[in-house]
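[1] Predicted model and sequence below, questions to follow.
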Amino acid sequence: MKIWHTIPEHRPYVILDVFQCMPNHVHLILWIISHDAPNVLPENPRPFVGSQRAATLQMDA
């Protein structure tokens, strides 16, 4: 995902959070911020990403 890291170079109003490559698709979390307030983020941008991932990995097929 080399392209992932270059997004803010082309779109300075985008802040990258996390991504996960899957076998046939990609999950992305990014923040699109206002041009008026370029350094404003939510107080807790990832409150439960780890727990969601853990729950997904533990599910029976």
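    Now that the structure is in, tell me what you want to look at. Numbers count the residues shown, from 1 in each chain.
[2] Only C-alpha atoms from now on, for both contacts and neighbour counts.
    OK.
[3] which helix in the protein runs the most residues?
    The longest helix of the chain (DSSP state H) is helix 49-57.
[4] next up, a second structure to put side by side with the first:
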Amino acid sequence: MFFGFLSRAVIARYFSTGEYGVFNLALTVLSIALVLATLGFQNSLPREVAFYREREPSRVRGLVPIL
């Protein structure tokens, strides 16, 4: 978090207002794309693993390829 704060301060200091605006726009677009790409997978996976460990333990390997 500190690195993110520090990098934004450096970018704001050394680039023009327009360039900083383009940088923030790019970060916003990437953040929205990340939300759409993951579709809540990181939040739903622990819930599904716990559910299947209790009911059908054999299906847990299908949820997480590394298990």
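    Received, thanks. It should be emphasised that the depicted structure is a prediction, and the values quoted were computed from it without experimental measurement.
[5] How close are the two chains, by TM-score?
    Scored against TM-score structural alignment, normalised by the length of structure 1, the superposed chains reach a TM-score of 0.31; 38 aligned residues with a CA RMSD of 3.6 Å.
[6] Which strands and helices lie in contact with the helix or strand where Ile29 of structure 1 lies?
    Of the helices and strands defined by DSSP states H and E, Ile29 of structure 1 is found in strand 26-32. The helices and strands touching strand 26-32 of structure 1, judged by 3 or more CA pairs under 8 Å, 6 or more residues apart in numbering; DSSP states H and E, are strand 14-21.
[7] for the longest helix along structure 2, which positions count as buried?
    Counting by DSSP H, the longest helix found in structure 2 is helix 17-38. Buried residues in helix 17-38 of structure 2, counted by 16 or more other CA atoms under 10 Å: Tyr20.
[8] How far away from the center of its chain is the next helix or strand after that helix?
    Counting by DSSP H and E, the next helix or strand C-terminal to helix 17-38 of structure 2 is helix 41-55. Distance of helix 41-55 of structure 2 from the chain centroid (CA atoms, centre = their mean, to the nearest Å) equals 19 Å.
[9] which helices and strands sit right next to helix 41-55 of structure 2?
    Against helix 41-55 of structure 2 (3+ CA pairs under 8 Å, 6+ apart) you get helix 60-63.
[10] which residues are contacting the helix it packs on?
    45, 49, 52-53, 67 (CA atoms under 8 Å, 6 or more residues apart in numbering).
[11] Relative to Ile32 of structure 2, which of these is nearest.
    Ile32 of structure 2 lies nearest to Leu45 out of the contacts of helix 60-63 of structure 2, by CA to CA, at 20.4 Å.
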